[in-house]
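Q: sequence? don't have it. structure:
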């Protein structure tokens, strides 16, 4: 079984370091944390993480929700928002990006761990389902093609 790679996007250095330490203790691969929208997009494309923990408020231009929009346009990765912001407007904006979860700080470690595991398992299942569907589509198209050729031969003989 391979170790899941998690990207932490968090504007507070101490929070990022603590979270990184906890995730490594749980057995995840967390090589680095990033602090801005620009860094988040660049690092996500570079390391292709299995999951992203995204804060809403980030350093520089744009926020975590903006970063998720751009990341979602180029890759399929589950997102868990991990933020102190629980106002209705922010939650509405974030939910449009279809995150796996939205966890409010301070959070319970068990809640975060459970959410990460569920997100990874669900994403893995969805990928397998998609691959199975693509395989089935190819098989069905192939069988229709053969049937079509056979049907044309039958008509030509008639």
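A: Good, I have the coordinates. Since we're looking at a predicted model, the values are computed, not measured.
Q: hey, let's count contacts and neighbours off CA atoms from now on
A: Will do.
Q: how close does residue 110 get to residue 96?
A: 26 Å (C-alpha to C-alpha, to the nearest Å).
Q: before we move on, what about residue 86?
A: 15 Å.
Q: neighbour count winner among the two?
A: Per other C-alpha atoms under 10 Å, whichever of residue 86 and residue 96 has more neighbours is residue 86, with 13 against 10.
Q: what about the closest residue to that one other than its chain neighbours, distance to residue 9?
A: Nearest in space to residue 86, with sequence neighbours left out and distances taken as C-alpha to C-alpha, 6 or more residues apart in numbering, is residue 104 at 6.7 Å. Remark: distance between residue 104 and residue 9 (C-alpha to C-alpha) = 15 Å.
Q: presented hereafter is structure B, for comparison with structure A:
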């Protein structure tokens, strides 16, 4: 896949800019950066990214898990969580959205790249099996 398109959902501006810059340096195309679950759903519907990188705790009425659930169920776009939160309840909720990865902040570029590449590969395999 040439320059996979990624939607970044992160509500801290400085963190969002850092993630966008890292993704660009790693050779990915960032379709958009948004800070709310509502906007994440809207941008995913509009731009049809190859993957959504989403924080769990977001501004707005819908958290990252609910946004991910909607995106996965309705758009079949793979989700990778990138978050500082790893308590049992959140992980249990996140598991039910069938994420392709879960990266804890702070993270290394190699963790970001490996999770994204595995997620894109697994999604491609799943799509080919469904055809």
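A: That came in fine, so what should we check first? Bear in mind the structure is a predicted one, so any value in this text is a computation, not a measurement.
Q: and the TM-score between them?
A: Superposed pair, TM-score by TM-score structural alignment, normalised by the length of structure 2: 0.95. Supporting alignment: 131 aligned residues with a C-alpha RMSD of 1.0 Å.
Q: which of residue 104 and residue 9 of structure 1 has more neighbours?
A: Neighbour totals were compared for residue 104 of structure 1 and residue 9, and residue 9 leads with 29 against 14 (other C-alpha under 10 Å).
Q: what's the single longest helix in structure 2?
A: Longest helix of structure 2, by residue count under DSSP state H: helix 109-130.
Q: so what's the closest residue to residue 60 of structure 2 other than its chain neighbours up against?
A: In space, and not counting its chain neighbours, residue 60 of structure 2 is closest to residue 36: 5.5 Å by C-alpha to C-alpha, 6+ apart. Residues in contact with residue 36 of structure 2 (C-alpha atoms under 8 Å, 6 or more residues apart in numbering) are 9-11, 58-60, 62-64.
Q: turn those residues into CSV, including distance to residue 40 of structure 2 and secondary structure.
A: Converted to CSV, the contacts of residue 36 of structure 2 look like this (distance: C-alpha to C-alpha, whole Å; DSSP: H, G, I helix; E, B strand; the rest coil):
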residue, distance to residue 40 of structure 2, secondary structure
9, 6, strand
10, 9, coil
11, 11, coil
58, 10, coil
59, 11, strand
60, 11, coil
62, 10, coil
63, 10, coil
64, 9, helix
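Q: and which of the residues you listed is nearest residue 124 of structure 2?
A: The shortest gap between residue 124 of structure 2 and any of these belongs to residue 9, at 22.0 Å (C-alpha to C-alpha).
Q: right, and the closest one touches residue 35 too?
A: Yes. Using C-alpha atoms under 8 Å, residue 9 of structure 2 is in contact with residue 35, at 5.5 Å.
Q: the residue most central in space within structure 2: what secondary structure?
A: Centroid-nearest residue in structure 2: residue 53, 1.8 Å away (criterion: C-alpha atoms, centre = their mean). Using DSSP: H, G, I helix; E, B strand; the rest coil, the structure places residue 53 of structure 2 in strand.
Q: all the strands of structure 1, residue numbers only.
A: 6-9, 33-34, 51-54, 79-83, 101-104 (DSSP state E).
Q: give me whichever of these is most buried.
A: Mean neighbour count (mean count of other C-alpha atoms under 10 Å) peaks for strand 6-9 among the strands of structure 1, with a mean of 26.
Q: now do it: which elements does it pack against?
A: Counting contacts by 3 or more C-alpha pairs under 8 Å, 6 or more residues apart in numbering; DSSP states H and E, strand 6-9 of structure 1 packs against helix 13-25, strand 33-34, strand 51-54.
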